[in-house]
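> Okay, here's the prediction I keep looking at, along with the sequence it came from:
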Amino acid sequence: MLRLLSAVFALLGSLIGPALAQDARRSECLAMANGPTRAAPVSFRQAAAAKDEVTITYAGHSTYYIDTPGGVRIATDYSGVYRTGRLPDVVTMNRAHSTHYTLFPDSRIAHVLHGWGDDGQPAHIAERIGDVYIRNVTTDIRRYFGEDSDGPMIKDGNSIFIFEIAGLCIGHLGHLHVKLDESQFAAIGRLDIVMVPIDGTYTMSLGGISEITKRLRASVVLPMHRFMTPLEDFMQRIGNQFEIDRRGERSLTISQETLPSTPTVIILDGV
């Protein structure tokens, strides 16, 4: 077993680099990605058996609130514009434009995580905060919007954030502008739930984001940046391997045990 684990970490090191290989030792989602399909480590099975539930609320645009069983509240792509419920304890940000970040967050927010490097280096986030482990995978971003823009690229200007909570692997793709390479897929690992921008213009083309969605094959897909693309166009591109579930409420409460058996696009109320 020790030899097998060493081989796995060596492979991760070759694919995703030394820093992320270190993260792999702390990430159960990466461990699951390198095991048999849908095989869960003991700690994941214990978490599922405890029926720990995560609540995800769509606030608008690219902001989802994630409430953990331990009481940690997270807001993604936080600008302060899209709010619901109490102030978050943790906020993640991407700097595409002002609806995805703020340089002046409420001082009562304990943890402010930038998806870009503040010192000229790529952002590297690998933090345990309460009962959630948060890490990131950087991607390049265009200075001007859209996959087909001719504008210059900002290297590592965007982050895909991954939240590991109660046996669930939850990913937020951020303001994604570029296709992912093999090293990035390896660094992301397995996702049970993924938040995907489907505008088709300001982020990636609809074809590009659909291919990434199919490749990740999460049990639950939560669309965001929903203001332009008819949902039917997105569903047609990802194919009949995904079901669709429209909800009349803004929140979803879910656990490892209650993930759908068929990959499902869940549309929460909101814009």
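Nice, I can see it.
> Every contact and neighbour count from this point should use C-alpha atoms.
OK.
> For the stretch 151-271 of the chain, which segments count as helices?
182-188, 206-216, 231-238 (DSSP state H, counting those that start in this stretch).
> For the longest one, buried residues please.
Yep, that's helix 206-216 we're talking about. Leu206, Gly208, Ile209, Ser210, Thr213, Leu216 (16 or more other C-alpha atoms under 10 Å).
> check contacts around the closest residue to the third one other than its chain neighbours.
Nearest residue to Ile209, sequence neighbours excluded (C-alpha to C-alpha, 6 or more residues apart in numbering): Ile198, at 7.1 Å. Taking C-alpha atoms under 8 Å, 6 or more residues apart in numbering as the criterion, Ile198 is in contact with Met204, Leu206, Ile209, Pro223, Met224, His225, Arg226, Met228, Thr229, Phe234.
> May I see the ChimeraX selection of the buried members of the residues you listed?
The buried residues among the contacts of Ile198 can be selected in ChimeraX (16+ other C-alpha under 10 Å) with this line:
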select :204,206,209,223,224,225,226,234
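> and the comparison structure, right after this:
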Amino acid sequence: MVIVEWHGHACVSIKKSNDYTIVFDPHDGVSIGLPRPNVKGDLILVTHDHFDHNAVDIVKKESSRVFKEFHGEALIDDVKIEGIKTYHDKFQGRRRGINTVYVVEVEGYRIAHLGDLGHKLSDELIDKLRNIDLLIIPVGGTYTIGPDEAWDIITEVQPNNVLPIHYWVKGLNLPLFPIDDFLVYVKKYHVVRLDTRSFKLGEYEKSIIIPRI
């Protein structure tokens, strides 16, 4: 059993059945106006070194393994990781730097976290992500792809399920679009609004999953 939990903004944790936990893009809470992530990671993956994504000390244990902007492949504690270099903007990083797309394989599931992706995907990356089990994708615009661009990527990749991230919620002090600005584009997917922060991977099919923050 794999449990996915959203901790606000771009911070997402993936917990395996043995409680081994992967944390993506931790924030410190106070800097962006949200509660601090209440999770500790055995493996911490940072897509890019910006303040709202790299608060490693908040989620780190003494034994944690940390990968920042890792590009390549690795096998860590039975978790297969691939980090793929992308950009935080539409100008090959000249404005906001690089970004990493992480693809991890956990207990038979393939999960992709797109970080602060700022541009359309290459055909090669679309093929790599096609039919992935869970696509974690920014939808809030301003610093990343916007709602319409996010939907275009989803249409191309055809993931089984989608977890939107990096959008405006109450308290967030960043100028992002709210989730409803993305949902107007959604077709042929169920929209599932949860009463909790977490869900079990495999519980939904062809769904846009929106946890409560």
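Received it, and whenever you're ready, just let me know what you need. On a predicted model such as this, the values are computed, not experimentally measured, just so you know.
> rewinding a little: nearest to Arg247 of structure 1 among the buried residues of helix 206-216 of structure 1?
Arg247 of structure 1 lies nearest to Thr213 out of the buried residues of helix 206-216 of structure 1, by C-alpha to C-alpha, at 20.4 Å.
> Map that closest one across to structure 2 for me.
By TM-score structural alignment, Thr213 of structure 1 lines up with Ile154 in structure 2.
> Determine which two of the contacts of Ile198 of structure 1 are furthest apart.
Spanning the widest gap among those are Ile209 and Met228, at 14.2 Å by C-alpha to C-alpha.
> show me the residues around the aligned residue in structure 1 for Val101 of structure 2 that make contact.
For Val101 of structure 2, the aligned residue in structure 1 is Ile160 (criterion: TM-score structural alignment). For Ile160 of structure 1, the contacting residues are Gly115, Asn136, Val137, Thr138, Thr139, Gly171, His172, Leu173, Gly174, by C-alpha under 8 Å, 6+ apart.
> Now the residue located most distally from the centre of structure 2: which helix or strand?
Relative to the centre of structure 2, and counting by C-alpha atoms, centre = their mean, the farthest-placed residue is Glu62 at 24.1 Å. With secondary structure defined by DSSP states H and E, Glu62 of structure 2 is part of strand 60-68.
> Structure 2: which residue goes with the residue nearest to Ile209 of structure 1?
Ile198 of structure 1 maps onto Val139 in structure 2 when the alignment is built from TM-score structural alignment.
> Ile244 of structure 1 too?
Matched to structure 2 by TM-score structural alignment, Ile244 of structure 1 sits across from Val191.
> Ser207 is in contact with that match, correct?
Yes - between Val191 of structure 2 and Ser207 there is a contact under C-alpha atoms under 8 Å: 5.7 Å.
> who's more crowded, those two?
Ser207 (19 against 15; other C-alpha atoms under 10 Å).
> what lines up against that one once you look at structure 1?
Match for Ser207 of structure 2 (TM-score structural alignment): Thr264.
> Just to check, its match is in contact with Val221?
Yes - between Thr264 of structure 1 and Val221 there is a contact at 6.1 Å, judged by C-alpha under 8 Å.
> which neighbours do those two share?
Residues touching both Thr264 of structure 1 and Val221 by C-alpha under 8 Å, 6+ apart: none at all.
> For Ala31 of structure 1, pull up the helix or strand it's in.
Applying DSSP H and E, one finds Ala31 of structure 1 within helix 28-33.
> Can you give the distance of that helix from its chain's centre?
Averaging C-alpha positions (C-alpha atoms, centre = their mean, to the nearest Å) puts helix 28-33 of structure 1 14 Å from its chain's average.
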